[in-house]
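Asks: mind folding the following:
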Amino acid sequence: MELKHEHSSAIQNNRKKADSYIHSPAEQQRLYKRTLLIVVISQIFGGAGLAAGVTVGALLAQEMLGTDSYAGIPAALLTLGSALSAFLIGRFSQRSGRRLGLGLGFLVGGIGAIGVVMAAIMSNIILLFASLCVYGAGTATNLQARYAGTDLAGPTQRATAISIAMVSTTFGAVAGPNLVEPMGRFALSMGVPALAGPFMLGAAAFTLAGLVLLAFLRPDPLLIAKSWDRQQPKKSAEANPSADQSSIVNNRGLIVGTTVMVLTQIVMVAIMTMTPIHMKHHGHGLSEVGLVIGIHVGAMYFPSLVTGILVDKLGRTFMAYTSGVTLLAAGLLAAIAPGDSLVLLITALALLGLGWNLGFISGTALIVDATTASTRAKTQGTLDVLTALAGAAGGALSGMVVASSSYAVLSYAGGFLSLLLIPVVIWTRRKSAAPKSSAM
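Replies: Predicted coordinates for the structure are as follows:
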């Protein structure tokens, strides 16, 4: 009864706060900017935590298992954990707001990182796999946080808001892989295996990100947005005769946005997961691996500010096409690059990150456009599950593909798979245009 009373009081307080903003555009913009600032700060820490699993997860599993065939399993487990977490975070955020949903998600991810460190110390592969699943909560939260900035954004600000949240991840995400070697030395000085060092950083980073959100993301942007929606005057059927058609277009927006994110995630995760293994086989050390993955992760996030503006100005579908072409170039270059060429590997992985960035922001913007505050968080969480599962499939299959063929075959396959973005988007646009033409 007390919990219900507290939840009811929180809703009433948010409605009162919404009243103070709804009639003042200046106050709305101030709240929007403040929300973005808090999200940016949390994402800087979250990015550092995200990079640990990406950089050394596969190497840690390879060291403990003694084979390459299952080196893609850590990425698969991490993304499976991310999928479950995205679903739970989405529903919890819909009910209780972004602050609690995202804050607790980061803290759970920090617990998972601690579990990975303990697994490395104990050389316990089962604990490693279980902890990587829990660590996936931090990854899911890091991606879900991009939605928090859009709750209070106008239609022409949404892609830019997404990009601001994502570009702030760059600082931590680029620093993380480049701290692999120093963190490895730090871990060794404490009697911990070197490859567990980055996860020690991840534990601290995810925990700090969660605490920032829990302490400062007030008032909650999603709860305020829901209150605004409830207080907007309802349009009559006569004033909005095309409501049914709008719903159809929104559903198609969800389909194409999800497809874009799923395909870009599969291609990116598959190639990225096996690149450290490929580099190790060609004599590259941890510092070179950290450099390549650091630049790759930087390319995933750093272009976001420009990408968001382009998506808002040039359109979601045009940027989705651009993503497919960029990912194709990345796959082809990764396939033909000599294994000992650090420059070409850096270029290929940078293109891979950029292609993912273009697809992920345009896909996310399509999804935000097609949702309302009343269902936004749980819908976004559900669709992020599909994206995470796609990444899990890409990560799991990548090791098997490379073990049975080669890294080049994997890269070719990923590059050509990305081209499916173009016919899918064209088909969806034609389906969306058909009712309009028939109506005329």
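
Asks: only C-alpha atoms for contact and neighbour calcs from this point on.
Replies: Fine.

Asks: so how far is the helix or strand in which Val343 is found off the chain centroid?
Replies: Assigned by DSSP states H and E, Val343 belongs to helix 342-369. Centre-to-centre, helix 342-369 and its host chain are 11 Å apart (C-alpha atoms, centre = their mean, to the nearest Å).

Asks: I have a second one here; can you model it like the first so I can compare?
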Amino acid sequence: MIDLIQVQRRTVLVLSAGQVLGGLGIGATLSLGALLAASVSGDDAFSGLAATMSTLGAAIASIPLARFAASFGRRRALSLGSIIAAAGAIVVIYSVVIDVFLLLLAGLAMIGTAAAVGLQSRFAATDLAAPQRRGRDLSLVVWATTVGVVVGPNLLAPGEVLGAALGMPQYTGAFLFAITAQLALVVLYLLLLRPDPLLTAVEQGTRQPVESGRAPVAKRGIRGILIAHPTATIAMLAIALSHMTMVSIMAMTPLHIVQHGGTIALVGFTISLHTAGMFALSPVFGWLSDRLGRPVVILIGQGLLVAALLTNWIGQENHVFVAVALALLGLGWSASTVAGSAMLTESVDLLERPKVQGFSDTAMNLFGAAGGALAGLVMAGIGYGALNAVALALVSVVVAALLIRGRVAVAV
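Replies: Presented below is the predicted three-dimensional model:
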């Protein structure tokens, strides 16, 4: 007889450790992507493609990894994603050595798989979680990302020293940390993520043993699942649009600060506040979503996003107001993502969860990429303040969907 409570505790601990390792490795390299893209291409105009390729890589990998998890479990899926990310770091280094820009972009896209692994990890934390603790367990894994996000960028300088000692090209030394961290993740998942949380959940839910590590999968397509479970559609919409709102403002804020006389140090401080808002209080929002309900916390998140956008719009000329707005933006994203992810998980049948989760992660990344791209056009056309006003429309869609859902539930 499996002690599910003990297995879940160990699962959350292993997944949290994985988030720390993953953040340390990738956090030390993503900020170098723009520098390498400009250097290898010979044109600063191509520097933005680094972030785009990493985001697209995460989006492309999310659905295949989720399907792989549905068949073979989280342990193998997370390990596979980490192997691909490690291989991506190797490809990036090699592309710089031979000076091939397209190969660099391919490597950055492969590294983006690490983000897909991180997103799938938060869902893995819910596989065996009791309903009354699902939000909390998910949020603890999200919170663990904080360590890697904060410490990872500080490995850039040691990476350069290591790279120089090994005779590597400039800006590539830190990718050695990414390779090491991702391979360590493979070992961590394969050895310690046992029993597999998803396969165990399937066994417990279907009361049938999983033969040879391969589980039965959902037969319906994603369209049929979402039609049958409208709550899942609303949760997915809340996650994707909240992410789009956050990315569109966050991406343009550094440029706005510099254009208005701010220093690079001020940019770093503001983004640090924003990052802290995204992850540091996620356990609080997880606990609240378990106590108050997922829709209530999503609405709290949307309220925080509104406060951020209004503060930024009204106080766009004041650096203090902008910093406060970015912190609120991170908090709104955190509340909406944690509660939305828990709501998505519990709104569909067990065998259908991985498929829906993978589709949601892909949508989240694609909406974020679109938000970043469109934000530049909007800011260039009507300004930074107006960009915040436009983003309010995204929040209004989420709020309207939740309110309509509530009225339908009451009527039924």
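
Asks: quick one: TM-score?
Replies: The TM-score (TM-score structural alignment, normalised by the length of the second structure) is 0.84; 394 aligned residues with a C-alpha RMSD of 3.0 Å.

Asks: output the contacting helices and strands for the helix holding Val343 of the first structure.
Replies: If you count contacts as 3 or more C-alpha pairs under 8 Å, 6 or more residues apart in numbering; DSSP states H and E, helix 342-369 of the first structure packs onto helix 158-167, helix 243-281, helix 286-301, helix 304-314, helix 316-336.

Asks: switch the cut-off to 6 Å
Replies: helix 243-281, helix 286-301, helix 316-336 (3 or more C-alpha pairs under 6 Å, 6 or more residues apart in numbering; DSSP states H and E).

Asks: and the angle from the shortest one to helix 342-369?
Replies: Between helix 286-301 of the first structure and helix 342-369, the angle comes out at 30 degrees (axes from the mean of the first three to the mean of the last three C-alpha atoms, to 10 degrees).

Asks: for the first structure, longest helix please?
Replies: For the first structure, the helix with the greatest residue count under DSSP state H is helix 25-65.

Asks: what element comes up after it heading to the C-terminus?
Replies: Taking DSSP H and E, what comes next after helix 25-65 of the first structure is helix 73-96.

Asks: what span of the second structure is that following helix aligned with?
Replies: Taken onto the second structure by TM-score structural alignment, helix 73-96 of the first structure occupies residues 49-72 there.

Asks: ok now that stretch, how far from the chain's centre?
Replies: Mean-position distance between stretch 49-72 of the second structure and its chain equals 11 Å (C-alpha atoms, centre = their mean).

Asks: what is the mean deviation of that stretch from its aligned residues in the first structure?
Replies: Mean deviation of stretch 49-72 of the second structure relative to the first structure after superposition (mean C-alpha distance after the TM-score superposition for the first structure): 1.2 Å.

Asks: now swap in stretch 134-142 of the second structure and tell me
Replies: When the first structure is superposed, stretch 134-142 of the second structure averages 0.8 Å from its matched positions, counting by mean C-alpha distance after the TM-score superposition for the first structure.

Asks: report the buried residues of that stretch.
Replies: For stretch 134-142 of the second structure, a neighbour-count test (16 or more other C-alpha atoms under 10 Å) marks Arg134, Gly135, Arg136, Asp137, Leu138, Ser139, Leu140, Val141, Val142 as buried.

Asks: likewise for stretch 123-142 of the first structure?
Replies: For stretch 123-142 of the first structure, a neighbour-count test (16+ other C-alpha under 10 Å) marks 123, 125, 127-142 as buried.

Asks: contacting residues around Ile179 of the second structure?
Replies: Ala86 (C-alpha atoms under 6 Å, 6 or more residues apart in numbering).

Asks: quickly find the element holding it.
Replies: Going by DSSP H and E, Ile179 of the second structure is part of helix 175-192.

Asks: off-centre distance for that helix?
Replies: With C-alpha atoms, centre = their mean as the basis, the mean position of helix 175-192 of the second structure lies at 19 Å from the chain mean.

Asks: so the next helix or strand after that helix matches what in the first structure?
Replies: Proceeding N to C from helix 175-192 of the second structure, the next assigned helix or strand is helix 197-206, under DSSP H and E. Alignment note (TM-score structural alignment): helix 197-206 of the second structure is matched to residues 221-230 of the first structure.

Asks: can you list the residues that contact that stretch?
Replies: Under C-alpha under 6 Å, 6+ apart, the answer for stretch 221-230 of the first structure is Asn14, Arg15, Ala18, Gly97, Asp151, Ala373, Ser374.

Asks: redo that, cut-off 7 Å
Replies: The contact list for stretch 221-230 of the first structure (C-alpha atoms under 7 Å, 6 or more residues apart in numbering) reads Asn14, Arg15, Ala18, Ile22, Thr35, Gly97, Arg98, Ala148, Asp151, Leu152, Ala373, Ser374.

Asks: before we move on, which element is Leu103 of the second structure in?
Replies: Assessed by DSSP H and E, Leu103 of the second structure sits inside helix 101-111.

Asks: that helix vs helix 4-27, what angle?
Replies: With the same axes, to 10 degrees applied, the angle from helix 101-111 of the second structure to helix 4-27 works out at 160 degrees.

Asks: burial of Leu387 of the second structure, as a residue count?
Replies: Around Leu387 of the second structure there are 24 other residues, counting by other C-alpha atoms under 10 Å.

Asks: mind listing what the aligned partner of it in the first structure touches?
Replies: Superposed on the first structure with TM-score structural alignment, Leu387 of the second structure falls opposite Leu410. Contacts for Leu410 of the first structure were tallied using C-alpha under 7 Å, 6+ apart; they are Ile271, Ser398, Val401, Val402.

Asks: any idea how far Ile22 of the first structure is from Leu410 of the first structure?
Replies: As judged by C-alpha to C-alpha, to the nearest Å, Leu410 of the first structure and Ile22 of the first structure stand 52 Å apart.

Asks: likewise Phe416 of the first structure?
Replies: Going from Phe416 of the first structure to Ile22 of the first structure by C-alpha to C-alpha gives 48 Å.

Asks: gap between Ile5 of the second structure and Leu292 of the second structure?
Replies: 23 Å.

Asks: again with Gln259 of the second structure
Replies: 42 Å.

Asks: now do Leu156 of the second structure
Replies: Note on Leu156 of the second structure: its distance to Leu292 of the second structure, by C-alpha to C-alpha, is 42 Å.

Asks: between these two, which is the more surrounded one?
Replies: Using other C-alpha under 10 Å as the criterion, Leu156 of the second structure and Leu292 rank with Leu156 on top: 22 against 11.

Asks: so that one is in which element?
Replies: Counting by DSSP H and E, the element that carries Leu156 of the second structure is helix 156-165.

Asks: one more: Asn365 of the second structure?
Replies: helix 353-382.

Asks: which elements pack onto that helix?
Replies: Applying 3 or more C-alpha pairs under 7 Å, 6 or more residues apart in numbering; DSSP states H and E, we find helix 353-382 of the second structure packed against helix 49-72, helix 230-259, helix 384-411.
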